[in-house]
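>>> Sequence plus the predicted model coming up.
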Amino acid sequence: MAHEGDPLEHERASWKPSRGLAVAVSDPVQNPGLPPHRERITDKDPAAMKRAVRTVYTLFYLSVAASIWAVVAYMIFPIESGSLTAIRDNNLFIGLGIAFAMLAIGVGAIHWSKAIMSDKEFIEPRHATRGRDSTRETVIANFATANEESGFGRRVMIRNSLFAALVASVVPGIVLFRGLAPESSPENPHAGDPVYLLSHTMWKKGSRLALDPSGRPIKASEVTLGSAFQVIPEELAGVSHHDGYLEEKAKAIVLLMRLPQEDLIETEDRKDWSYDGIVAYSKVCTHVGCPVALYEQQTHHLLCPCHQSQFDVSEGAKVIFGPAARPLPQLPITVDDEGYLIAQSDFTEPVGPSFWERH
């Protein structure tokens, strides 16, 4: 209730609606049209046009040469020797070749569009269209016009050099795939067979499971519930890096975990592959070979951080999510007379990515 002399009540009584403010509305902005066309030097001087054309196809052929150089550098500076100088030179010169090949294509394409292709301005009206025969005819006509304006059909040297540069640019990448597996030789006939290489690791019957990187053998009593250890064959601890240590370790690396015995779901043929709830699985993801490293002890799930594949350790490391195509290979384990964990054998299937052809 308002009281006498209330200032708010006085304001309500004295308020009156004000007149609206007048807003000046100007005439709509007129379309200024296109600015006067400025001819390029290549439009006015035929000699300049010829120089521009030569520049473009020269850049494209330089791209071809750079791609070839990248392949040559791969052969001149082999990384198989393990020398840091060779590895540095290999990365440097192959990288320079590929980078210059890509750069030359880009610069050539930009110079082509700026100096040679049609430079006339035009307005393209937009309106709703539906697919019909006349639309198809218009598209064909547009392609013909684009071909005429760009000179793609007439500029044979530019077109052919561009095709050559594009084809050559992928050759270094193809050649680099050679390094995925070494070539076979009389001394090592299986070196070029990825199935054989991934089917055999340094694990063998009686190999003790050793902590990585110390190489100390681990006892079953040290593996507590919920724990996860990265282990390698004890034999790897005595292998020097020059004896293929990294290659062998990459194939043999294993994750060791202990689960409650009642949580394990094992098939009949694998019931003796674990020991008192302790299981061992390859750490190499079966998608593209990334290291599976994240273990969630409550759900018993393993996660590959590269592409989010998830494996259920309690049920044979089967895939429960992600792009991996098959479970992680299991290493059969047991204990020796001293209580140390040992391997019963090597893996019974190839480790690593499942895109390899398998027997």
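Thanks, I have the structure now. Numbers count the residues shown, from 1 in each chain.

>>> going forward, measure contacts between C-alpha atoms and count neighbours the same way
Will do.

>>> contacting residues for E39?
D119 (Cα atoms under 8 Å, 6 or more residues apart in numbering).

>>> err, P332, not the other one
P332 touches 272-274, 279-280, 343-347, counting by Cα under 8 Å, 6+ apart.

>>> Among the residues you listed, name the buried ones.
273-274, 279-280, 343-347 (16 or more other Cα atoms under 10 Å).

>>> from the residues you listed, which is closest to V175?
Of all the buried ones among the contacts of P332, V175 sits closest to F347, with 31.5 Å by Cα to Cα.

>>> next up, a second structure to put side by side with the first:
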Amino acid sequence: MSEIEPRGEEPRNDIDPADPSDPMPNPGLPEHQWRPTDVDPAQERRAERQVAGMFGLAALLALAFCVCYFAVPLDTTTTFLGFTAQNFALGLTLGGSLLLIGLGAIQWAKKLMADHEVIEMRHPARSSDEDRETTLGMFNEGVNESGFGRRPLIRNSLFGALGILGLPAIVLLRDLGPLPGDKQFNTVWTKGMRIANDVSGKPIRPSEIEEGQLTNAEPEILFEVDEDGEPVIHGTEALQVKAKAAVILMRMPPQDITAPEGRENWSIDGILCYSKICTHVGCPISLYEQQTHHVLCPCHQSTFDLADGGKVIFGPAHRALPQLQLGVDDEGYLIAMGDFEDVVGPSFPEIHQEP
């Protein structure tokens, strides 16, 4: 049996195709087929305009993404399959922009970049210094052959599309949280707003709360409807209101209440009202011990004494539960006498924390 020639030597010319002991001869490569853009300048310019057009349209779609983010209402639904209009518009514009950049790059590579066969022999895992220098030279040669430097229309349109594509990322930073300012800490509670049961939506009278009972409640405005029977507050806005304005009501003997200074008249016949949102990381709380008047957060076991201004007596929370001042309107329903004086929700570095 004849031996296979080692790699790097001249190919053999004495191979007999009829002899099964000889290795298969190298079939070679077929004749190169030139593309229309290689031989026709008009076709080349047309392909260049196509690629630039895709990049340009990608830039416009990226701008449309930013416009849709602010112009399309968050809770509006489309007539097609009931998708949320804003999500549909954002996905369509951003997805289309990325798709066109990809299609433009493919079109550029297939019709305008250098078109020739490349043979790469196997080599050890680590290339020699000479091979590395050769590879770097080939990379630079590929850059030149791609026409990146001599096709300013494609180059500039690509840079423009990629640059504008960064705008959606900047716009989406707005969803990371509310902008700085005191307004972000306010809730919908106002003076005279009735307190409603969070299940039935009905306003609550003091006589309906028994001693030792804890009641989960919300602002009555969440259950109001307009002339068409639609909720006044709905969708994402309603969820945001619930997340900040949810409260708990409980009744205890008035003699058990140790009201902080300035809050002596915040209760009604032993009924107190506190935020339902834990001041540690914002979990909802409602595990009430009527004998001790303690309420426990189920997430990290922060414990608050509702009889003593909602102060923390155990756990990682640093601030007392915000208390809502109560009153009674002309029809005998419990109402808020204003918004919370303290910040509702988890603690942040800029919020003063009690020692």
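Right, received. Where do you want to start? All values derive from a computational prediction rather than experimental measurement.

>>> could you redo the contacts of P332 of the first structure as JSON lines and give each row distance to S83 of the first structure and secondary structure?
As requested, those are arranged in JSON lines below (distance: Cα to Cα, whole Å; DSSP: H, G, I helix; E, B strand; the rest coil):
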{"residue": "D272", "distance to S83 of the first structure": "45", "secondary structure": "coil"}
{"residue": "W273", "distance to S83 of the first structure": "41", "secondary structure": "coil"}
{"residue": "S274", "distance to S83 of the first structure": "42", "secondary structure": "coil"}
{"residue": "V279", "distance to S83 of the first structure": "39", "secondary structure": "strand"}
{"residue": "A280", "distance to S83 of the first structure": "35", "secondary structure": "strand"}
{"residue": "A343", "distance to S83 of the first structure": "34", "secondary structure": "strand"}
{"residue": "Q344", "distance to S83 of the first structure": "37", "secondary structure": "coil"}
{"residue": "S345", "distance to S83 of the first structure": "35", "secondary structure": "coil"}
{"residue": "D346", "distance to S83 of the first structure": "32", "secondary structure": "coil"}
{"residue": "F347", "distance to S83 of the first structure": "32", "secondary structure": "coil"}
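
>>> Switch those residues over to JSON lines; also include distance to G153 of the first structure.
Output for the contacts of P332 of the first structure, formatted as JSON lines (distance: Cα to Cα, whole Å):
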{"residue": "D272", "distance to G153 of the first structure": "71"}
{"residue": "W273", "distance to G153 of the first structure": "68"}
{"residue": "S274", "distance to G153 of the first structure": "69"}
{"residue": "V279", "distance to G153 of the first structure": "66"}
{"residue": "A280", "distance to G153 of the first structure": "63"}
{"residue": "A343", "distance to G153 of the first structure": "67"}
{"residue": "Q344", "distance to G153 of the first structure": "68"}
{"residue": "S345", "distance to G153 of the first structure": "65"}
{"residue": "D346", "distance to G153 of the first structure": "62"}
{"residue": "F347", "distance to G153 of the first structure": "59"}
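
>>> ok, these vs E222 of the first structure, which is closest?
Of the contacts of P332 of the first structure, the one sitting nearest to E222 of the first structure (Cα to Cα) turns out to be V279, at 13.5 Å.

>>> just checking, the closest one touches D272?
No. Under the criterion of Cα atoms under 8 Å, V279 of the first structure makes no contact with D272, lying 10.3 Å away.

>>> Quick one: end-to-end length of stretch 288-303 of the second structure, please.
End-to-end distance for stretch 288-303 of the second structure: 10 Å, by Cα to Cα, to the nearest Å.

>>> Over to stretch 173-192 of the second structure?
Where stretch 173-192 of the second structure begins and where it ends lie 37 Å apart, using Cα to Cα.

>>> how about that stretch: buried residues?
Under 16+ other Cα under 10 Å, the buried positions of stretch 173-192 of the second structure are 187-189, 192.

>>> Check stretch 34-54 of the second structure too.
Applying 16+ other Cα under 10 Å to stretch 34-54 of the second structure flags 37, 43-44, 47-48, 50-54 as buried.

>>> so how far is that stretch from its chain's centroid?
40 Å (Cα atoms, centre = their mean, to the nearest Å).
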